[in-house]
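[1] build me a model from this:
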Amino acid sequence: MVSRPRSSRLRRSPLRGDGPPSGRSSGGRSPAGRARRGRGWRAVLAALVVASVAVPVSGAAGPGAVPAPEPAALAPLGAATPAALTGRYAAVRDGIRAAGRAAAAHGDRGRAAALRAMADPHRHFLSFDGRDGGRTAEVFGDLSRAGRIAVLVPGSDTSLDRYARFRSGATALQRELGAGSAVVAWLGYRTPDTVSPVVLTPDRAREAAPQLRAFVGQLGVLRPAARVALLCHSYGSVVCGQAAAGLRVADIVLYGSPGTGAESAAALRTPATVWAGRAAGDWVAHVPHTRLPLPFTTLGLGPDPLSPEFGARRFAAGTGGHSDYLTPHSPSLENLARIVLGRTPAKEPR
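    A predicted model of the protein is given here:
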């Protein structure tokens, strides 16, 4: 954690932004001076604390510029029959193989090997774009027959080069759900790095929201009778928060969430049931919840979704860490599956 700066450092800091109260020295020790100074420093500390707690879980810098071909145009997902879905999977597989060849020619053996694994005929992708870190939507289970569908929206540091953990979580969830259900691992946006200024703002989530809305809309046309739940991890909960208004889903589940960019569950303007859960060992609990409007963006992601004021339904998420929610046999995975299936999850122990 970041320790509180000493008063002498506050007086010298160019970040303070508040002048001394009238008739007082630059120490600003009157109640009004301390309040103004505190407001400025709370915003600064928010950024510093997020960076300090994120360092242990962050990987290396963002993905390099590995060339990949432009993906081929696909028919709308909503018009796909079971046979058309099989054809779509094959067409996307061809695109993955083409991207793998481009990565190999570029000399990136790691990316090329990852794409060869993705092109396995037993894996099913609704979409793929290998450019700019990568975009994918991978299906686990039989989507053409599923009555319960979970759409996983990942958080920061998720890309083609860091896809294995995201995929393993989707696999674990589909196994927990069982037959008649499907999971879509939707990596449909350029995720921010965990240690970056971008992760402290809703900007990247606002860019992603139209793509998530469009995907969920097509999914609803493809499987109109299916119960659909959005499962939103970490910064992915900001994406879901920005996309939520008007989405035809049964549930929006926020877990390991630093905020949504909205002031409350009601402000999401969704008919879906909004759930929130956080594991006892999750470092995101230490992230300050604040919002500071700046000229070109907003610093901070708003209130804690677990706070009573936010108004989400809370569920028990166990004792794991920030990346452990979809660990097999964990309380968090069991409760996430219960929500997707339309059942009541276990509540947090008091």
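[2] can we go C-alpha only for contacts and neighbour counts from here?
    Noted.
[3] how far away is the residue nearest the centre of the chain from Ala80?
    Geometric centre of the chain, nearest residue: Gly236, 1.4 Å, by C-alpha atoms, centre = their mean. As judged by C-alpha to C-alpha, to the nearest Å, Gly236 and Ala80 stand 27 Å apart.
[4] just the helices in the stretch 251-350 of the chain please.
    Remark: helices assigned in the stretch 251-350 of the chain by DSSP state H, counting those that start in this stretch are 331-340.
[5] quick check: Val183 is in a strand.
    Yes - Val183: assigned to a strand according to DSSP: H, G, I helix; E, B strand; the rest coil.
[6] let me see the contact set for it.
    Contacts for Val183 were tallied using C-alpha atoms under 8 Å, 6 or more residues apart in numbering; they are Val139, Phe140, Gly141, Ile149, Ala150, Val151, Leu152, Ala170, Thr171, Leu173, Gln174.
[7] most neighbours among these, which one?
    Counting neighbours by other C-alpha atoms under 10 Å, the top entry in the contacts of Val183 is Ala150, with 30 neighbours.
[8] now do Asp94 against Ala113, distance only.
    Distance from Asp94 to Ala113, by C-alpha to C-alpha: 15 Å.
[9] next, the structure of the following sequence, for comparison with the previous one:
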Amino acid sequence: MRRFTRTLAAAALTATVVAGTAGWASGSSRQPVTGAPVGTAQWRADGLPDPERMTPAQTASYFASMSPRRQRELAAAHPTVVGNLDGAPLALRYAANARATGGRYAGQQVLAYDPRDRGQAVLVYGDLAKAAHVAVIVPGSDTDAGHLAPLIRKATALRAATGGRTAVIAWAGYTTPVGVGLDAATGDLAEAGARRLTRLTEGLAAVGAAEPSVFCHSYGSVVCGLAAPGIQVKDLVVLGSPGMRADNAAALGTSARVWAAKDPTDWIDRIPNVQVAGLGHGTDPTAPEFGARRVDAGDAEGHDGYFAPGTASLRTFAAIAEGVAR
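    Below is the predicted model:
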């Protein structure tokens, strides 16, 4: 009976979205990529500390205890591990990932790369070590290591809107849903993503980077809602959100300022803000009763237009990132 109820709810949610998006095809169920980085077995066999047992702070201490030469040796011998260790020196991770990706992202700073399944990649724009302000963009469905163009556009637009003063992380660091289907209607992938997002923010703190503002788009806002109690961030900004799996901003359990944006033409507005039998993501964060600060998105267009140059939403996002928005 419970399975039947979930199936009916999923069908209703999917039908609503497909009708509102001119027939966008529904996606299939996926298993999240989790666990230790690729290459960890050999890393352990070489007598090195288990990555799954070290916190980012412990990882930072471990690398600080060795010489730069030894750090480079480890990065050369185990690039897929070092490149994905939150808390390891930033420059070392960039070098390790340049090696691991074989130049796939030539000229870009790759903070993390995981080739498993559809692939995950985390790119950095700006000097993360020195920037006074840091922003993280968490994307929604259909984002992976081979489909980064929309996320990169958002990241570069936000950085440009701050005059280059904010370092921006394009975080395709979790398994996203494909299309619209059961994965997009449930929180399973978001729960795995939330753990990874939490570790990212712990890693930023461990290397002394500025406390970030996090911008969460579409299904990414479900990730951010679930991660909210465990991440130390200045601001939590959701845009085009189907819900955050919380009844209101206070229920997120965060000390960060919570902001929400939704433009009038966004098809996400047609998704029922319900949570039944594990399906759906709850209250619309832009609803007055949710209690988030509203971001003007009246001149954004569609579900993907919030970071478009010249929009009021992008100007506000830049002000939030730089800590001057009120």
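[10] give me the TM-score for these two chains.
    Here the TM-score for the pair of chains, by TM-score structural alignment, normalised by the length of the second structure, is 0.77; 276 aligned residues with a C-alpha RMSD of 2.7 Å.
[11] hang on, the earlier thing: now flag whichever of the contacts of Val183 of the first structure is closest to His124 of the first structure.
    Val139 (5.5 Å; C-alpha to C-alpha).
[12] show me what that closest one aligns to in the second structure.
    Under the alignment (TM-score structural alignment), Val139 of the first structure pairs with Val124 in the second structure.
[13] just checking, that match touches Thr166?
    No - at 10.7 Å, Val124 of the second structure does not count as touching Thr166 under the criterion of C-alpha atoms under 8 Å.
[14] where in the second structure does stretch 155-171 of the first structure fall?
    The alignment of stretch 155-171 of the first structure onto the second structure (TM-score structural alignment) covers residues 140-156.
[15] now that stretch: how far from the chain's centre is it?
    In terms of C-alpha atoms, centre = their mean, to the nearest Å, the centre of stretch 140-156 of the second structure is found 11 Å from the chain centre.
[16] what does that stretch rub up against?
    113, 115, 118-121, 125, 137, 139, 168-170, 172, 175-179, 184, 216-221, 307-308.
[17] what subset of these is buried?
    Buried residues within the contacts of stretch 140-156 of the second structure, counting neighbours by 16 or more other C-alpha atoms under 10 Å: 113, 115, 119-121, 125, 137, 139, 168-170, 172, 175-179, 184, 216-221, 307-308.
[18] and for Leu74 of the first structure, the neighbour number?
    11.
[19] with the one 4 residues further on instead?
    Using other C-alpha under 10 Å, Gly78 of the first structure has 16 neighbouring residues.
[20] ok, now which ones touch it?
    Neighbours of Gly78 of the first structure in contact, by C-alpha under 8 Å, 6+ apart: Gln218, Leu219, Gly220, Val221, Leu222, Arg223.
[21] can you put these in a markdown table and add distance to Ala35 of the first structure, secondary structure and neighbour count?
    Shown next, in a markdown table, are the contacts of Gly78 of the first structure (distance: C-alpha to C-alpha, whole Å; DSSP: H, G, I helix; E, B strand; the rest coil; neighbours: other C-alpha atoms under 10 Å):
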| residue | distance to Ala35 of the first structure | secondary structure | neighbour count |
| --- | --- | --- | --- |
| Gln218 | 50 | helix | 17 |
| Leu219 | 50 | helix | 22 |
| Gly220 | 50 | helix | 19 |
| Val221 | 53 | helix | 15 |
| Leu222 | 54 | helix | 19 |
| Arg223 | 54 | coil | 19 |
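[22] closest to Gly311 of the first structure out of these?
    Nearest to Gly311 of the first structure among these: Gly220, at 26.6 Å, using C-alpha to C-alpha.
[23] what do we get in the second structure for that closest one?
    Per TM-score structural alignment, Gly220 of the first structure is aligned with Ala205.
[24] can you name the residues that contact that match?
    Glu211.
[25] I'd like to know how far it sits from Asp269 of the second structure.
    Per C-alpha to C-alpha, Ala205 of the second structure is found 36 Å from Asp269 of the second structure.
[26] over to Trp171 of the second structure?
    25 Å.
[27] again with Asp235 of the second structure
    The gap separating Asp235 of the second structure from Asp269 of the second structure is 23 Å, by C-alpha to C-alpha.
[28] between the two, tell me which one has more neighbours.
    Asp235 (21 against 18).
[29] of the contacts of Gly78 of the first structure, closest to Met118 of the first structure?
    For the contacts of Gly78 of the first structure, the minimum distance to Met118 of the first structure (C-alpha to C-alpha) is 22.0 Å, reached by Leu219.
[30] was I right to think that closest one contacts Leu77?
    Yes - assessed by C-alpha under 8 Å, Leu219 of the first structure is found in contact with Leu77 at 7.0 Å.
[31] quick one: buried residues of stretch 218-231 of the second structure?
    Using 16+ other C-alpha under 10 Å as the test for burial, stretch 218-231 of the second structure gives 218-228, 230-231.
[32] my bad, stretch 158-172 of the first structure
    Those would be Thr158, Ser159, Leu160, Asp161, Phe166, Arg167, Gly169, Ala170, Thr171, Ala172, for stretch 158-172 of the first structure by 16+ other C-alpha under 10 Å.
[33] and what of stretch 320-329 of the first structure?
    Buried residues in stretch 320-329 of the first structure (16+ other C-alpha under 10 Å): Gly320, Gly321, His322, Ser323, Asp324, Tyr325, Leu326, Thr327, Pro328.
[34] same check, this time on stretch 2-21 of the second structure
    Neighbour-count burial for stretch 2-21 of the second structure flags Arg6, Ala9, Ala10, Leu13, Thr14, Ala15, Thr16, Val17, Val18, Gly20 (criterion: 16+ other C-alpha under 10 Å).
[35] restricted to helices, list the residues you listed.
    Arg6, Ala9, Ala10, Leu13, Thr14, Ala15, Thr16, Val17, Val18, Gly20 (DSSP state H).
[36] the fourth one and Thr186 touch, don't they?
    This points to Leu13 of the second structure. No - under the criterion of C-alpha under 8 Å, Leu13 of the second structure makes no contact with Thr186, lying 10.6 Å away.
[37] what is in contact with those two at once?
    Joint contacts of Leu13 of the second structure and Thr186 (C-alpha under 8 Å, 6+ apart) are Gly280.
[38] which non-adjacent residue is nearest Ala227 of the second structure?
    Ala194 (4.6 Å; C-alpha to C-alpha, 6 or more residues apart in numbering).
[39] show me what the one you found aligns to in the first structure.
    Per TM-score structural alignment, Ala194 of the second structure is aligned with Ala209.
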